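Peer 1: my questions are about this predicted structure, shown below with the sequence.
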Amino acid sequence: MFAPTPDRFATRDQLLSMSGLAFVEAILDGELPPPPIAKLLNYHLTEVGSGRVVFAGTPMVDHCNPMGTVHGGWYGTLLDSCMACAVMTGVPQGSFYTTLEYKVNLVRGIPLGTEIMAEGRVQHSGRSTGVAEGWIRGAVDGKLYATGSTTCLIMAG
């Protein structure tokens, strides 16, 4: 079984000692490690603000389905990451979130090697839930590739 190590994840104490916004900013600034899945799927955090998060990424051959196109899970993971992290920016110190559900709409296929931006924006941030929307666009041309929505559960630590 995989055991988290301090160099791969923030500790629970680190997570609960700061607001959600400060936590996501610490990942952006390199003070806390990014999630390991970001390396595996070739994306990284580029912008963080209150209620808004942006990731940049580029799908590669390793992210393809058997038909040779970008797997829908790649789109879903990028959208889940940007939307849920946007919700995290509104989570108070001592709390954290988990995704309850998310929906993805693929608009068109992303050509391999195309850099994209995945942006998440909060629509509602409450005591127990957060709702956000997101989209994936081409970094150069702004072409829309996918949209999404999420509901996250906010929990006290």
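Peer 2: Received it, and whenever you're ready, just let me know what you need.

Peer 1: switch to C-alpha atoms for all contacts and neighbour counts from now on
Peer 2: Fine.

Peer 1: hmm, what's the outermost residue in this structure?
Peer 2: What lies farthest from the middle of the chain is residue 67; by CA atoms, centre = their mean that is 25.8 Å.

Peer 1: not counting the helix ranked longest in the chain itself, show me its contacts.
Peer 2: As assigned by DSSP state H, the longest helix anywhere in the chain is helix 72-88. For helix 72-88, the external contacting residues (CA atoms under 8 Å, 6 or more residues apart in numbering) are 20-21, 24, 41, 43, 48, 50-55, 59, 63, 96-99, 102, 104, 106, 118-122, 125, 130-136, 146-150, 152.

Peer 1: please pick the buried ones from the residues you listed.
Peer 2: Buried residues within these, counting neighbours by 16 or more other CA atoms under 10 Å: 20-21, 24, 41, 43, 48, 51-55, 59, 63, 96-99, 102, 104, 106, 118-122, 125, 130-136, 146-150, 152.

Peer 1: in addition, the following structure is provided for comparison:
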Amino acid sequence: MSGLDAVRAAARSGDAGGLPFTARFGIEITGAEFGRVTAAAVPLPEHCGYPGQAHGGYVSTLCDAVCALAAWSVLAAGTTVATARLDLSFLKPVPVDQKVLCRGSLRGREGRRLHCEAELSGPDGEVLARAAALMIVQELPPEAAGTAGGAVDRKGEAK
């Protein structure tokens, strides 16, 4: 299964790309095209840094996951990506208990290096954060080949 097929399957199943920690953050893939992924999430009070504001680590995780999924969507079966660099600009506080949207896209490729970006917007469409990421393509180990990008289920076992 190609990366795009796997991301689309994850969107249909609601399993947030098969990444166990993303389920804890309530990340839901809402759209996937070649090189582009959109996800929605509702930061909860347990995701706060300050009362009423999502913690920077939550925002970072959301942007990183969407960049990785956008990169993964252009890959062939048997490969995945790992984040080598994530640069994040926090523009406005991210509210809790309100849906936010994060759009990730592939901006360029140099061999195994995929350059991606993400934009996080609030319920009113205002941009709250922007990220730029460098993803590195990796071959999956033979035991993970044929799985959805080597994703694991919530028990940590290969799907």
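Peer 2: Received, thanks. Every value quoted in this text rests on a predicted model; they were computed, and no experiment measured them.

Peer 1: drop the TM-score for these two in here.
Peer 2: For this chain pair, the superposition-based TM-score is 0.81 by TM-score structural alignment, normalised by the length of structure 1; 138 aligned residues with a CA RMSD of 1.7 Å.

Peer 1: ok so, going back, identify the residue range in structure 2 corresponding to the longest helix of structure 1.
Peer 2: Counting by TM-score structural alignment, helix 72-88 of structure 1 falls onto residues 56-72 of structure 2.

Peer 1: now the matching stretch on structure 1. Mean distance?
Peer 2: Overlaying structure 1 shows stretch 56-72 of structure 2 at a mean distance of 0.5 Å from the equivalent residues (mean CA distance after the TM-score superposition for structure 1).

Peer 1: now that stretch: buried residues?
Peer 2: By 16+ other CA under 10 Å, the buried positions in stretch 56-72 of structure 2 come out as 56, 58-72.

Peer 1: give me the distance from that stretch to the chain's centre.
Peer 2: Per CA atoms, centre = their mean, to the nearest Å, the displacement of stretch 56-72 of structure 2 from the mean C-alpha position of its chain is 4 Å.

Peer 1: how about stretch 104-120 of structure 1?
Peer 2: Chain-centre distance of stretch 104-120 of structure 1: 14 Å, with CA atoms, centre = their mean.

Peer 1: where in structure 2 does that stretch fall?
Peer 2: Counting by TM-score structural alignment, stretch 104-120 of structure 1 falls onto residues 88-104 of structure 2.

Peer 1: span of that stretch from start to end?
Peer 2: From its first residue to its last, stretch 88-104 of structure 2 covers 13 Å (CA to CA, to the nearest Å).

Peer 1: so where do the helices sit in structure 2?
Peer 2: Using DSSP H, the helices found in structure 2 span residues 3-13, 20-24, 56-72.

Peer 1: now stretch 19-30 of structure 1: buried residues?
Peer 2: Of the residues in stretch 19-30 of structure 1, those buried (16+ other CA under 10 Å) are 19, 20, 21, 22, 23, 24, 25, 26, 27, 28.

Peer 1: same question, stretch 106-113 of structure 2
Peer 2: Of the residues in stretch 106-113 of structure 2, 106, 113 count as buried by neighbour count, 16+ other CA under 10 Å.

Peer 1: chain center to that stretch: distance?
Peer 2: Between the mean C-alpha location of stretch 106-113 of structure 2 and the chain-wide mean there is a distance of 17 Å, by CA atoms, centre = their mean.

Peer 1: now swap in stretch 86-97 of structure 2 and tell me
Peer 2: For stretch 86-97 of structure 2 - counting by CA atoms, centre = their mean - the centre lies 15 Å from the chain centre.

Peer 1: now the end-to-end length of it.
Peer 2: Terminal residues of stretch 86-97 of structure 2 lie 26 Å apart, using CA to CA.

Peer 1: check which residues of it are buried.
Peer 2: So stretch 86-97 of structure 2, judged by 16+ other CA under 10 Å, has buried residues 86, 88, 93, 94, 95, 96.

Peer 1: need the contact list for the aligned partner of residue 154 of structure 1 in structure 2.
Peer 2: Alignment note: residue 154 of structure 1 maps to residue 137 in structure 2; criterion TM-score structural alignment. Counting by CA under 8 Å, 6+ apart, residue 137 of structure 2 touches 79, 80, 81, 82, 112, 113, 114.

Peer 1: and residue 99 of structure 1, by the same measure?
Peer 2: 80, 84, 150, 151, 152, 153.

Peer 1: ok, now how distant is the second one from residue 39 of structure 1?
Peer 2: Per CA to CA, residue 84 of structure 1 is found 18 Å from residue 39 of structure 1.
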